[in-house]
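Engineer: Sequence and predicted structure, then a few things I'm wondering about:
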Amino acid sequence: MRVVIIFLLSALLPLSLSHGRGRDPFAWLYGGRGQGYYFASLQADTAGGDCPAECDCPPTFPVAMYCDGRGLTAMPSIPSRMKYLYLQNNAITAVPDSAMVNATNLVWLMMHHNQLTSDAIGKKAFLKMENLERLYLQHNNLTIIPSNLPRSLRDLRISGNKIEKVTVGDVEGMDNLTILYLHDNAITDMGASLKALVSLTLLDISGNKLTKVPEALPTHLHQLYMESNSIDSLPENFLGGFSQLQYVRMAHNQLTDKGIPPNTFNVTGLVELDLSFNKLERIPLVSTTLQHLYLQANQIKEFSLGSFCSIVDISNFSKLRTLRLDGNELSRQDIPMESSLCLRVAHEIEV
């Protein structure tokens, strides 16, 4: 039997989804800049006269070059004035060292959804791009992280490739990197390769082949995503070293009660914890400050109120708003009457 209290979230959906705008393949081109921008992008380049014929260099935005979705198989020539280069959704297979000679002013480089291979990227291709902040390389055929990436990067997305290993040298010196997407690769071990990323706030290593939590993760993480791996246990004081961590997602792993040390999740600051689709038999002890807990599709047999509240009074109660326990070995009768005092602010409970 299921007990469900639904909290509607439709008002939080992006407008692009609720109004169908996301289905317009050209919405990204003119969205947010007015309709006139789209027509301007089809005009001739009047800012320097050196725009490649296969790309658009709109005079209203002379530092941007749009070459996305053009069926390109090779890198176009890049005028030195460019700061924003869009090359996604092509069939580009290589980035030779010579391709980026004039691209030293680039701030954004979008090369996702191409056919890049690691051995076809020159070792010096990105070396002189000292201003590059955002590099998108997801959904290519890379087996390693390209060498000599700019140390100026703030956002590196390299998911959906075939990367098996991450080394210290791959990200060394990236003191400004705040976002790192490595999900959906084939990574088996990362060692302590990410320790030096002192500014990293979001790390997504979901959908890999990890059997343990990487060592020495950056201490300023705000979001840590490790779903769909093969992790069966957590190290002692797993979350104790983080000062700003709020979101931890570890769904679809092999976690057991034995593999989770006591009080692992009883840490203040954590807002969301997702442990669904694991092998837990008990509800782990969590902090009273936790707001969203996902435990569906485990093997939990008991609703232990002490996991949420050790003391219940006017000022001591759980701040939990969402609790998912469906897909376990529980029923409505397993919920104690006094749970309404402990879980008094819950908007959604599903058993």
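Structural biologist: Received the coordinates, thanks. Residues are numbered from 1 along each chain as shown.

Engineer: going forward, measure contacts between C-alpha atoms and count neighbours the same way
Structural biologist: Will do.

Engineer: For Cys309, give its distance to Leu280.
Structural biologist: Cys309 is 19 Å from Leu280, where distance means Cα to Cα, to the nearest Å.

Engineer: When those two are compared, which one has more neighbours?
Structural biologist: Taking other Cα atoms under 10 Å, Cys309 and Leu280 do not tie; Leu280 has more neighbours (24 against 21).

Engineer: got the contact list for the residue lying closest to that one once chain neighbours are set aside?
Structural biologist: Leaving aside its chain neighbours, Leu280 sits nearest to Thr256 (4.8 Å; criterion: Cα to Cα, 6 or more residues apart in numbering). Remark: with contacts taken as Cα atoms under 8 Å, 6 or more residues apart in numbering, Thr256 is in contact with 232-233, 278-281.

Engineer: And for Leu29?
Structural biologist: Tyr38.

Engineer: quick revisit: just the contacts of Thr256: which are in strands?
Structural biologist: Among the contacts of Thr256, no member is found in strands (DSSP state E).

Engineer: quick one: which of those residues is nearest Val198?
Structural biologist: Using Cα to Cα, Ser233 comes nearest to Val198 of these, at 25.6 Å.

Engineer: so the closest one sits right up against Lys212, yeah?
Structural biologist: Yes: counting by Cα atoms under 8 Å, Ser233 does reach Lys212; the two are 6.9 Å apart.

Engineer: Have a look at this protein and report its longest helix.
Structural biologist: helix 35-41 (DSSP state H).

Engineer: this is the comparison structure:
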Amino acid sequence: MLLAFLQTGMPTEKSSSFHPRSQHVVSRLSTGRHIHTSPRWFVLCFACASPTFCRAPRRSNGSFPTMPPILGLFLLISTTCFLQATDGAKSQFRFPTHRTVRHPSFNFRSKRSMENQFFPAFMTEEMMADEGSGGKPKDIDVPVKHATPRTPARRTEVHVPEQTCPFTCQCQPKLIQCSNVRFEEVPEKLPAELEILDLQDNKITEIKDDDFSNLVDLEVLILRNNKISVIQPNALAPLVKLQRLYLSRNALTTIPPNIPPTIMELRLHDNYIEKIMKDSMKGLNHLICAVLGSNPLSGDAIAAGAFSDMAKLAYLRIAETNITSIPTGLPGSLKELHLDSNKIKQVKKGDFANLVNLIRLGLSANEIETVDDEAFKDLKHVKEIHLDSNQLTAVPPGLPDLKKLQTIFLHNNQISKLSNDSFCSLKRNYKRVMYTVISLHNNKLNEIPQNTYSCLNGRGSLHLGNS
């Protein structure tokens, strides 16, 4: 009984690994433990010491004799009990001072948006942009990979096994970067879970059928600025999840065969491609962005309807080639069409048929002399037209009918005459175009009619230098 009494009345240490008010904070008292003291300590001490005190002999005058050793023991026990009890009482009411440590499951970055982090830092502006024409898509929404919200879990380190990381490369989970390491062929034994593979700026000359045979999860393949002249027929077929393929600045003479139908972005500029056949890009129904400039395309090298089956194509650039006419059969999904720095001589009626969603049209630095009436008739939503650095002698007809047109570049031409309705409609009760930029500098203008720019926005700009 006495043992049970002592066990219930002795100080106990209460676990305090986590603060009771937060599951993310580890709190530990500065004293190291909580002490809970029971009043039974007083009863125990008095029961043990008082009999000896009461039986101590008295002198004849009634006073106590000199303190015997047993009395000193009694006082020692009493003092110890009192201090222990008061210290326990204080510990129950004192506000615990503690140090704060983040619990492993708490990750304050978990709420950070992962949007726009699909492309790693090594994917430079030069790689993303069209080196041949110096531009990149605007207003084109190419889907990017988003992080899926997950329940916070214990932080664990994940490393790519050393045997799967090629020598001189930099490896992270699902990403391998082997740029500018002088590889002459695709490295072997790449991990099957790879999603991004960067092999740009090397000396690879050929892509073999089995180079990517196990990369079924690959989404981005970067092969720009190599010396690739041959891609074997089934080399790209295993890449069933591929979305972006960068093959610019190589030595290809044809569009690679069997490009996966999941592809959304294809860059083939700065190669030696001479023809684009109707079946060259067949089945690419998910393609959004295609860049094919700086290739030796000439005359009718682009077959009619070569892009007609691409229902999602929004951005097409074929710049710095020798084509002499606008490709026919372009899909109605196009929002940007860039045909700058070619050899186009005329814009004909029907060249832009069905392009009702086109927003931006680039025809700069060609050899355009005439634009047919109603050539722009179908461009219901166009906002920006580039016709600078051509050989135009008059403002193209039909501009006042383009009700959403805001910017027109006509500088560096041979325009010598303007009329009142060159840019603004003279019809009554007719919605007028409100321009923000009209560029006419470096032309041969001698006279400008008074109402030529009446529809220029109040904050817009008019460029007339050297005209």
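Structural biologist: Good, I have the coordinates. Predicted model only: the values in this text are computed from it and were never measured.

Engineer: Fetch the TM-score of the aligned pair.
Structural biologist: TM-score of the superposed chains, computed with TM-score structural alignment, normalised by the length of the first structure, equals 0.81; 305 aligned residues with a Cα RMSD of 2.2 Å.

Engineer: Which part of the second structure matches the following helix or strand past the longest helix of the first structure?
Structural biologist: Toward the C-terminus, helix 35-41 of the first structure is succeeded by strand 64-66 as the next helix or strand (DSSP states H and E). The alignment of strand 64-66 of the first structure onto the second structure (TM-score structural alignment) spans residues 175-177.

Engineer: Give the equivalent position in the second structure for Gln296 of the first structure.
Structural biologist: Under the alignment (TM-score structural alignment), Gln296 of the first structure pairs with His411 in the second structure.

Engineer: circling back: tell me the gap between the match of strand 64-66 of the first structure and the middle of its chain.
Structural biologist: The chain centre lies 16 Å from the centre of stretch 175-177 of the second structure; the measure is Cα atoms, centre = their mean, to the nearest Å.

Engineer: Over to stretch 286-298 of the second structure?
Structural biologist: For stretch 286-298 of the second structure, the distance to the chain centre is 23 Å (Cα atoms, centre = their mean).

Engineer: and it, how far apart are its ends?
Structural biologist: 27 Å.

Engineer: circling back to that earlier point, would you mind measuring from the residue nearest to Leu280 of the first structure to Ile300 of the first structure?
Structural biologist: Noted for Thr256 of the first structure: a distance of 11 Å to Ile300 of the first structure, by Cα to Cα.

Engineer: what's the overlap in contacts for those two?
Structural biologist: Shared contacts of Thr256 of the first structure and Ile300, defined by Cα under 8 Å, 6+ apart, comprise 280-281.

Engineer: hang on, the earlier thing: tell me who's in contact with the match of Gln296 of the first structure.
Structural biologist: Counted by Cα under 8 Å, 6+ apart, His411 of the second structure has contacts 387-389, 439-443.

Engineer: Secondary structure of it: a strand, I assume?
Structural biologist: No: using DSSP: H, G, I helix; E, B strand; the rest coil, the assignment for His411 of the second structure is coil, not a strand.

Engineer: So which residues of the first structure form strands?
Structural biologist: Remark: strands assigned in the first structure by DSSP E are 64-66, 84-86, 108-110, 134-136, 155-157, 179-181, 202-204, 223-225, 247-249, 272-274, 292-294, 322-324, 348-350.

Engineer: sorry, back to before: ok, of the contacts of His411 of the second structure, which one's closest to Arg249 of the second structure?
Structural biologist: Relative to Arg249 of the second structure, the closest of the contacts of His411 of the second structure is Ser389; by Cα to Cα it sits at 26.6 Å.

Engineer: residue in the first structure matching the closest one?
Structural biologist: Looks like Ser389 of the second structure aligns to Phe277 there (TM-score structural alignment).

Engineer: show me what contacts the counterpart of Thr322 of the first structure in the second structure?
Structural biologist: Alignment note (TM-score structural alignment): Thr322 of the first structure maps to Val437 of the second structure. Counting by Cα under 8 Å, 6+ apart, Val437 of the second structure touches 406-409, 456, 460-463.

Engineer: Buried only: go through those residues for me.
Structural biologist: Buried members of those, counted by 16 or more other Cα atoms under 10 Å: 406-409, 456.

Engineer: isn't Ala49 of the second structure right up against Thr79?
Structural biologist: No: Ala49 of the second structure lies out of contact with Thr79 (Cα under 8 Å); the separation is 11.8 Å.

Engineer: Between those two, point out the one with more neighbours.
Structural biologist: Neighbours of Ala49 of the second structure and Thr79, each counted by other Cα under 10 Å, are more numerous for Ala49; the result is 18 against 13.

Engineer: Let's verify that one: helix, strand, or coil?
Structural biologist: Criterion first, three-state DSSP; result for Ala49 of the second structure: helix.
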